[in-house]
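Engineer: Below are the sequence and a predicted model for it; my questions follow.
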Amino acid sequence: MLVKTFSSAVYGIESTTISVEVNVSTGTKYYIVGLPDNAIKESLQRIESAILSIGHRMPRQKIVVNLAPADIRKEGSAYDLAIAIGILAASGQVQEAQLSGYLILGELSLDGNVQPVKGILPIAIQAKKDGFEGIILPRSNAAEAAVVGGIKVLGIDCLQQVVDFFNGKTELPQTSSPLTNDAPTVAVSHELDFADVRGQQNIKRALEIAAAGGHNIILIGPPGAGKTMLAKRLPSILPPLTFEEALETTKIHSVSGNLSRKESLMNTRPFRAPHHTISDIALVGGGSSPQPGEISLAHNGVLFLDELPEFKRTVLEVMRQPLESRSITISRARFSVDYPASFMLVAAMNPCPCGYYNHPEKECLCGSLVVQRYLSKISGPLLDRIDLHIEVTPVEFNELTEQHETERSDLIRQRVIEARQVQEQRFSKEKDIHCNAQMPSRYVQELCLLDESGKKLLKNAMERLNLSARAYDRILKVARTIADMDNAERILNHHLAEAIQFRNLDRQTWLG
């Protein structure tokens, strides 16, 4: 007897519905076809034990399982439950009347219990698009799937519950979520706050501008000046995720298996800080079974690279294309997957190996050639893609010991949100543009107009600093953000001058 159930496969952050066709006929042996991986090939032992443990029989006949479409490779253990129900239905132990209306997912234990699986959110979204009545999945995954809405989400703990449901003996409780498209995420409190930072007003200003426009930023200064402390507080001034951003971010973390079982939808912007020993594949994603890398896990959030020159050169160079396109394509011989990678790059570094080059008090022990070699680890093309270059100087003793309150993160965040609202309104007709840093060149020419004095100021700066055309665009984008923070319609000269000064760590100027 031939029976068909339905499951799903995840490729990148998108899902494809898989038909699980089970035929029980005269003969012996168990066959599974349709490009299954080892985890699926080993499913027979798990399925047989689970079926026997709930008091049903495993057919001692020829069983053929086909995972269609057969030209797509299937991976993981999420097909166990769909295959088990197909076998039981094909052998007459489960009624097949309702099977076509439900997507079935779950890994089986030997005792018949169901284990959670990865990538549930994109699967639930695709199930709704494909018109399924509901989705049956492990109870610990149910809250994540319920975020989608418009589809029944039935959480189960064991195989027996699914058998009883399809046989009409019991009803499965539906899981619902209070989160909808009309309920944006709420700003959450952060343990780290800018109120903890003494002095460094110019650095706080630069980080506020970066947050307001989504710009990349690099902090360069001696050890102990506060570079890492400041960078770690950047998420506390970023605007809260919108529902669409939260959904897309959650999809990536769901596929990678990083989503907490207690968390149905991410409500904080990611902050990823990989160690400098990271490989290029771990950073951008990939592997034999491609998984999202750190740049995708930082999507809609911050990627912080501390001690930037200590990263391998090849690791840093692979970021050049994603920084421009805000996505990454992982290609293999048989397929390719796309991962979004729209992140803010925040980097920190010392100016030289000893850390005291250009220090106001301490003497640098490195020669100019050593400093040149150290800074050359950061290529010109990569540095060009960073909008704000900030020199961090040590905090003086009297600033450290001051007792007066400094500005809290929530006050800064409110200004950032107001600037972002201006940009959201400006780009309301564009689906993939939300802030000035994402502005394409055609908009730069239209929205970043300068008067004659502004053009002369920028021309002098480009000639003096030997800036590239890309740096020209980025200066204008930063100036547009500063103007937005001032609620100004046009870029004025003092907006442009402030944006230009944030390029003062380009290599030619830094080395004098």
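Structural biologist: Yes, it's here.

Engineer: alpha carbons only for contacts and neighbour counts from here, please
Structural biologist: Will do.

Engineer: Ala210 reaches Asn216, doesn't it?
Structural biologist: Yes. If you go by C-alpha atoms under 8 Å, Ala210 and Asn216 touch, sitting 6.6 Å apart.

Engineer: intersection of neighbour lists for the two?
Structural biologist: With contacts defined as C-alpha atoms under 8 Å, 6 or more residues apart in numbering, the residues shared by Ala210 and Asn216 are Leu388.

Engineer: and the closest residue to Leu121 other than its chain neighbours, how far is that from Leu81?
Structural biologist: Residue nearest to Leu121 in three dimensions, not counting chain neighbours: Ala145, with 5.3 Å by C-alpha to C-alpha, 6 or more residues apart in numbering. Applying C-alpha to C-alpha, to the nearest Å, the value for Ala145 to Leu81 is 17 Å.

Engineer: on that earlier part again, ok, the residue nearest to Leu121 - how many residues close by?
Structural biologist: 29 (other C-alpha atoms under 10 Å).

Engineer: Give me the contact list for whatever helix or strand Ile328 lives in.
Structural biologist: For Ile328, the host element (DSSP states H and E) is strand 327-331. Counting contacts by C-alpha under 8 Å, 6+ apart, the residues outside strand 327-331 that touch it are 284-286, 290, 296, 321-322, 336-342.

Engineer: Recalculate using a threshold of 6 Å.
Structural biologist: 322, 336-341 (C-alpha atoms under 6 Å, 6 or more residues apart in numbering).

Engineer: Buried ones in stretch 288-307, by neighbour count?
Structural biologist: Of all the residues in stretch 288-307, those buried under the rule 16 or more other C-alpha atoms under 10 Å are 290-307.

Engineer: List the ones among those that fall in helices.
Structural biologist: 294-297 (DSSP state H).

Engineer: which one of these is nearest Phe271?
Structural biologist: Nearest to Phe271, judged by C-alpha to C-alpha, of those is Leu297 at 8.6 Å.

Engineer: thinking again about what came up before, outside of the helix or strand encompassing the residue nearest to Leu121, which residues touch it?
Structural biologist: For Ala145, the element it lies in under DSSP H and E is helix 139-146. Outside helix 139-146, the residues within contact range by C-alpha under 6 Å, 6+ apart are 121, 124, 155-157, 176-177, 264.

Engineer: adding another structure so you can compare the two:
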Amino acid sequence: MAYSRSQTVCLTGFQGHPVTVEAHIAKGRPALVVTGLPDIALEQSKVRIFSAFTNSGLEWPDTYTVVNLLPASVRKSGSVCDLAIAAAILAAGYTVPRDRLEGTVLLGELGLDGQLQPVRGVLPCLLAAERAGADTAIVPLRNLAEASLVSRLKCLGANHLSEVVAFLRGEESLSATAPVVPEEPAAELPDMADVVGQETARRGLEVAAAGGHHLFLLGPPGAGKTMLAERLPSILPPLDEAAALETTALHSIAGTLKGTHPRLLRRPPYSAPHHSVTMPAMVGGGTPLRPGAISMAHNGVLFLDECPEARRDVLDALRQPLERGEILISRARSSARFPARIQLVLAANPCPCAASSTESCTCPAPRRHRYLSRLSGPLMDRVDIRIEVAPVPMSAMLSADAVPESSEVIAARVAEARRAARERWSDAEQEWRTNSEVPGPRLRAKPWRLPTSVTKTADWLVETGQLTGRGYDRTLRMAWTLADLAGRDRPDSGDIAEAAGLRVGWLPPS
């Protein structure tokens, strides 16, 4: 029977889904039919594969050939299936042994000359193939370094379809080592030692880093808001193995992995889209669906400068990922989930004229009110820390007496605070990694409930309407972070008071 099958993987959002490629060669008018809900890129693979066969010296089956992509009810997208379709047709035509395709997943786009072109999303595709039981992967040579990040798969690279055919016939071997090209050294992260003054803002940044809390900075131009936000990644702990793999997979899908020999991304990512960013660019979209700026900041920092200038619907799109740590994109014919566990930093000027001081501001009060009220209450209620950033006086900038702490010193305290939180919640048999992830009801129940003598400041703010229920829970989380930074087992009244001060430091107009 002129029938064969091969294995590949297609992406749906962040998840790779194993796909079985069936090929059947039958008598009839010469044609190639592809079924199984292929998108336009896959439908056009017929032309690419035919030309690749011709230019590789391979005989094209001059009969009726059917290719089916299983499961047939799931839409497939992208050109990643080209190599697997070609291999299935070759095996069905007895050009290569069928048993050589067992346990092997094939990824790659074919050029008209038979060259294998690199594809996006190799890392999440191979992780899915590994879970499905594959033991070998054949990928374009330029994707081999990325594929090798999946340590439990034997990954092989090829430059041309003819090389894959020779390998499947047992005539040649494929490279298991990606070509190493000297890389430029990674750029050093901006250091907190550059930030002069701004003690309150520095403290807020440290608390945000230690507990994974969201941050809002309000101040005139030149006060240092952007400078502070850019230095937040420098005091965050490196990503663990699971987070690094997940983050690297997202960047693989987006096609932003740098260099010819990529490694796992160990530093928390930093994403800072312009305030004119569109909805698809922020949340993700396109065909096929790709991650947006929110997901590109997964396990890292998303910074929005001049945030009142952004579109209201774009800002409100942040609410779902801030609560759930993921974003769901739904389209008429497809939907996808992307992880989006971010640390949000918002920055704004006090008024639209962006005056350097209140004395030089010409905006009437209603105009200032309208400007800041572009930040919706539901969004701001999810931001833990609000800080007013005042301009640094010239005396502080020129003073040589006080040397600001470096990122290395602050990062050590942050790492110790995170270790304490992780151990506490681990002992409680919970998977929360930071205090910001702990549900509020758990902190208000035994054994974590704090006595009213400790929480009286936060209780009073709720009674006077300055804190919502969500704000109260977030204040408790910050208090636990402050206690971890100070090396205490439980928060005291001072921690609650400081957390409440960081929380209500600024409130948007109602």
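Structural biologist: That came in fine, so what should we check first? This is a predicted model, so every value here is computed, not measured.

Engineer: which of the contacts of strand 327-331 of the first structure lies closest to Tyr374 of the first structure?
Structural biologist: Nearest to Tyr374 of the first structure among the contacts of strand 327-331 of the first structure, with distances taken as C-alpha to C-alpha, is Pro322, at 24.5 Å.

Engineer: What does the closest one correspond to in the second structure?
Structural biologist: Aligned against the second structure by TM-score structural alignment, Pro322 of the first structure finds its counterpart in Pro321.

Engineer: about what we covered before: compare the contacts of helix 139-146 of the first structure and tell me which has the most neighbours.
Structural biologist: Busiest of those [other C-alpha under 10 Å] is Leu121, holding 30 neighbours.

Engineer: Identify the residue of the second structure aligned to it.
Structural biologist: Match for Leu121 of the first structure (TM-score structural alignment): Leu123.

Engineer: So which residues of the stretch 201-350 of the second structure form helices?
Structural biologist: 225-231, 241-254, 279-283, 293-296, 312-316, 319-324 (DSSP state H, counting those that start in this stretch).

Engineer: Which among the contacts of strand 327-331 of the first structure count as buried?
Structural biologist: 322, 337-341.

Engineer: Now the two most distant members of these.
Structural biologist: Among these, Pro322 and Val337 lie farthest apart (C-alpha to C-alpha), at 14.1 Å.

Engineer: what span of the second structure lines up against the following helix or strand past the helix holding Ala145 of the first structure?
Structural biologist: Downstream of helix 139-146 of the first structure, the next assigned helix or strand under DSSP H and E is strand 152-156. Strand 152-156 of the first structure falls opposite residues 154-158 of the second structure when the two are matched by TM-score structural alignment.

Engineer: With the first structure overlaid, how far apart is that stretch on average?
Structural biologist: With mean C-alpha distance after the TM-score superposition for the first structure, stretch 154-158 of the second structure departs from the first structure by a mean of 1.0 Å once superposed.

Engineer: Residues in contact with that stretch: which ones?
Structural biologist: So stretch 154-158 of the second structure is in contact with 136-141, 144, 174-176, going by C-alpha under 6 Å, 6+ apart.

Engineer: what do you get if the cut-off is 7 Å, keeping everything else the same?
Structural biologist: 135-141, 144, 147-148, 164, 174-176 (C-alpha atoms under 7 Å, 6 or more residues apart in numbering).

Engineer: try stretch 78-96 of the first structure
Structural biologist: Contacts of stretch 78-96 of the first structure (C-alpha under 7 Å, 6+ apart): 1-7, 20, 22-24, 43, 47, 59, 104-108, 117, 163, 166-167.

Engineer: Same question for stretch 456-463 of the second structure.
Structural biologist: 467-468, 472, 496-497, 500.

Engineer: Columns secondary structure on top of these, output as JSON lines?
Structural biologist: Formatted as JSON lines, the contacts of stretch 456-463 of the second structure follow (DSSP: H, G, I helix; E, B strand; the rest coil):
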{"residue": "Leu467", "secondary structure": "coil"}
{"residue": "Thr468", "secondary structure": "coil"}
{"residue": "Tyr472", "secondary structure": "helix"}
{"residue": "Ile496", "secondary structure": "helix"}
{"residue": "Ala497", "secondary structure": "helix"}
{"residue": "Ala500", "secondary structure": "helix"}
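
Engineer: ok, of these, which come out buried?
Structural biologist: Applying 16+ other C-alpha under 10 Å to the contacts of stretch 456-463 of the second structure flags 467, 472, 496-497, 500 as buried.

Engineer: is it possible to export the residues you listed to TSV including distance to Ala244 of the second structure?
Structural biologist: As requested, these are exported to TSV (distance: C-alpha to C-alpha, whole Å):
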residue	distance to Ala244 of the second structure
Leu467	36
Tyr472	32
Ile496	34
Ala497	36
Ala500	33
